[in-house]
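S.K.: For reference, the sequence and a predicted model appear below.
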Amino acid sequence: MAFLFTKIPTEITILLFGGLGLCVGRLIVAYADRFRRELFQIDGGSPLPSADGHRLLSALPVFGSLRRGDSPHRLLRRHALLLEIGTALLFALYVAAVWLLGWQRVEMVEPDKVWWYGRVFYHLILISLLIAATTTDLIDYLIPDEIPIFGVIVAIIGAGISGDLQMVHLWFDWNQADMLIDGQLQRGAYIPEWIRLHHHWHGLAWSVTGMVVGAGIIWLMRGVSSLLLGQEAVGFGDVTLMAMVGSFIGWQPVCFVVLLAPLCGIAGGFAVKLFSGRTFIAFGPYLCLSTFLVLCSWRWLWEPARDIFGHVPSLALLAAVSLGGLFLLLILLRLYRAVPIESRRKEGTSPPE
């Protein structure tokens, strides 16, 4: 594993990971196609024909996507190649940001060298699952349960076995840096002793805590939106999606994901309207985009805000700001949904296939 980062020129390594992303993108296209076919059959539609006999060609990246007509959904047929190339670019961008630029390195979090490289692949699994969830959510407004369930299992087992895949420890307190504690000068952030002594239990703890916090925030938002808006503004798939995200990255990064998601929603909404004329998109893709941004820029997000995460009142304020931003976006979505369907169609929006 290490030779990819130490023995091969940087440019070649990034290209190799881009090629890996191209292959993963093809698998995601095939998965989305299979999910769509099964969904039609479950909903009582006619069974759809499978791909023709050229299975080997259909399985290849790029070549398979150029063979239109296999997928039962227009969006997937037209943009399969774009999905593959996009996955390749995201893989390459992540590896460049994390390995070449070091934008995920933070002070006092130094994984074992083997697991530092392992964390790259660990997060690439998460990125692959996020792309798959985004694809099905954009097409059918559904996130299959198997995606977050598989992700949570992989994340928790990986974190527990390695004990060294965290982006940040379960608990940091930079407010106690360079202070006298029990008669000794505390250098750097305070980290509980059990974290230093029990890496594998710590891995299990931060992953499970991230899962609970990620799912809990979105579950709380569902409940409050149901109370205030008269309907659940986000689906249960978004709850399980954030459980998966939290289990991969921990509770502190997942707070940043929730904080950035409304900004991604606003920017993404304008972009989608500008380029496609579509005026509504599911919330899950914005959570996925926010997660990718946090993965690639963790150093720049964590270092200015790290004092907050050791100070409970500041954490409460951060939670309030995050939820406030999300509720603002949800209210805008609610106002849109109040517009009669005929008015939406006049704007150029058509229901999903």
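M.R.: Now that the structure is in, tell me what you want to look at.
S.K.: rest of the way, CA atoms for contacts and neighbours
M.R.: Fine.
S.K.: residue contacts, Leu15?
M.R.: Residues in contact with Leu15 (Cα atoms under 8 Å, 6 or more residues apart in numbering) are Ala92.
S.K.: Could you say which helix or strand holds it?
M.R.: helix 10-42 (DSSP states H and E).
S.K.: Show me what the next helix-or-strand element following that helix is packed against.
M.R.: Helices and strands here follow DSSP H and E; after helix 10-42, the next one along the chain is helix 55-59. Applying 3 or more Cα pairs under 8 Å, 6 or more residues apart in numbering; DSSP states H and E, we find helix 55-59 packed against helix 63-66.
S.K.: A further structure is provided below for comparison with the first:
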Amino acid sequence: MIDAWISLPIAVRYGLLAVLGLLMGAVANHLIYRRCYFPRPIGPWGPADEKAGPKRWMDYVPVLGWLALRRQVSVHGKGFWIRPLLIEVALAVSLPLLYDWYVVSGMLVPEELRAPASLARLEALMSGIYAFHLILLLLMVAATFIDFDEYTIPDILTVPGTIIALVCAAIWWELFIPVVYVSFPDGTSKTVDLTWFTLPYAPDPSWWSARGLRVAMGIWTMWCFALSNRRVILRHGWLKAVAYFMASLVRRSAWKRLLGIWVAGLIGISYVYSLGPGNRHWLGLLNSLIGLAVGGGIVWLIRIVGSLSLRKEAMGFGDVTLMAMIGAFIGWQGATMAFFLSPFAALLVVLVHLVLVGNKPLPFGPYLCVATLLTILAWPIMVGEWFIPTLGVMASLLIWLFLALLGMMGVMLFFYRLIGDALYARHTQQSEHE
């Protein structure tokens, strides 16, 4: 399929990608309005509102359909159609531009490989990575706007997205570990680690041993646990805690589906591992799983510390599953870099949000998505030239540095809560005197 795609003229590819962008925008809008926690009858999907009148075939056409749906302004409010229309137009414009960035210009590969002859040899590989990331882009667009609307990110986006990332990484390991032997025009050749989607100690044979299998199964089990109720009450001992946890889990209607996902995942992990030492499919799957663990684990730890310090939920768990999905797509290095970029992405998002809708509270998910996109687009600089070399120097200190920063954040939030409580108490006393 990729060879057939590459054989098309570049102008035809750009045109087809623009059409694909329109269709992706329509799918994103469907997810935003119909796969959220509180579905709304906006758009051509689902049952029509009684006041909206019957559906028309034109309503299903991207962009043009939203122009036709303006007739429902009296039902959904003024300008309801503008945002979904802009989402479809933005993706139609973005997909060809991203293809040029990934494949034609080769901006994700080391600079020495951006000569036309070298890029031609890498065209199939980078086209595959581009297609892989389009899935992530679609899910992040939907998650961003659902988070804007409802301040939550539904599992129906992040759970299938994470599974898709793991399956793709296991089938086509080059999506994460594109180490290839490249011949240059001057006759020289070298092995190049194209986009640095690698584990820090990938050559270590222990990754293909029982140790690697235990790590993979442990990560998968913790992720499935995170999708359950996650509440373990220890005040009555471990036996009672397990009993309470199982009872609360069974009360949920989705426990059978979650159990099936866990068992199927363990079987799949075992199968890929059984292909034998040195198989790249196992390394691709393990890399995706470690990205899941690091991406979700960072946000989960911050959520726990913040909640303990503030004595209230500091961050929605949807942010945890979102970052786990992102890590499964781009690996642990990219997920870590995206998280540390998120405060800077927040500045951009807040400015745009202020201009469009005014001063309203913002969720954290859009920051993570924007930071992820920036991390990917600037991958050689952000990850290859900064994060990986820094990691090589500070590898032994990185975990301790993160824990220290986590502790500092907890202390700061604790005093923030004390100051806030004191100010609230003082304000309450003044109000009572008045």
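M.R.: Here it is on my side, so go on. Since the model is a prediction, treat every value here as computed from it, not as a measurement.
S.K.: Do I have it right that Gly325 of structure 1 meets Leu259?
M.R.: Yes - applying Cα atoms under 8 Å as the test, Gly325 of structure 1 and Leu259 come out as touching, 7.1 Å apart.
S.K.: neighbour count winner among the two?
M.R.: Leu259 (22 against 16; other Cα atoms under 10 Å).
S.K.: how about that one, what's its match in structure 2?
M.R.: Residue correspondence to structure 2 (TM-score structural alignment): Leu259 of structure 1 is matched to Phe340.
S.K.: Is that match within a helix or a strand, and which one?
M.R.: Phe340 of structure 2 belongs to helix 317-357, assigned by DSSP H and E.
S.K.: Give me the mean distance between that helix and structure 1.
M.R.: Here helix 317-357 of structure 2, set against structure 1 after superposition, deviates by a mean of 1.0 Å using mean Cα distance after the TM-score superposition for structure 1.
S.K.: Who are the packing partners of that helix?
M.R.: helix 116-150, helix 155-171, helix 280-310, helix 365-377.
S.K.: hmm, 10 Å instead?
M.R.: helix 116-150, helix 155-171, helix 210-227, helix 280-310, helix 365-377 (3 or more Cα pairs under 10 Å, 6 or more residues apart in numbering; DSSP states H and E).
S.K.: how about the ones you listed in JSON lines, adding mean neighbour count?
M.R.: JSON lines is the format used below for those (neighbours: other Cα atoms under 10 Å):
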{"stretch": "helix 116-150", "mean neighbour count": "19"}
{"stretch": "helix 155-171", "mean neighbour count": "20"}
{"stretch": "helix 210-227", "mean neighbour count": "17"}
{"stretch": "helix 280-310", "mean neighbour count": "23"}
{"stretch": "helix 365-377", "mean neighbour count": "23"}
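S.K.: what's around Leu332 of structure 1, how many residues?
M.R.: Other residues near Leu332 of structure 1 come to 12 when the count uses other Cα under 10 Å.
S.K.: Quick check: it vs Ala267 of structure 1, distance?
M.R.: 14 Å (Cα to Cα, to the nearest Å).
S.K.: need the contact list for Val234 of structure 1.
M.R.: By Cα atoms under 10 Å, 6 or more residues apart in numbering, the residues touching Val234 of structure 1 are 218-219, 221-223, 225-226, 282-284, 330.
S.K.: isn't there a helix covering it?
M.R.: No - secondary structure of Val234 of structure 1 (DSSP: H, G, I helix; E, B strand; the rest coil): coil, not part of a helix.
S.K.: Now do the same contact list for His169 of structure 1.
M.R.: So His169 of structure 1 contacts 108-109, 191-192, 195-196, 202-203, 205-206, 250-252 (Cα under 10 Å, 6+ apart).
S.K.: That concludes my questions; thank you for your assistance.
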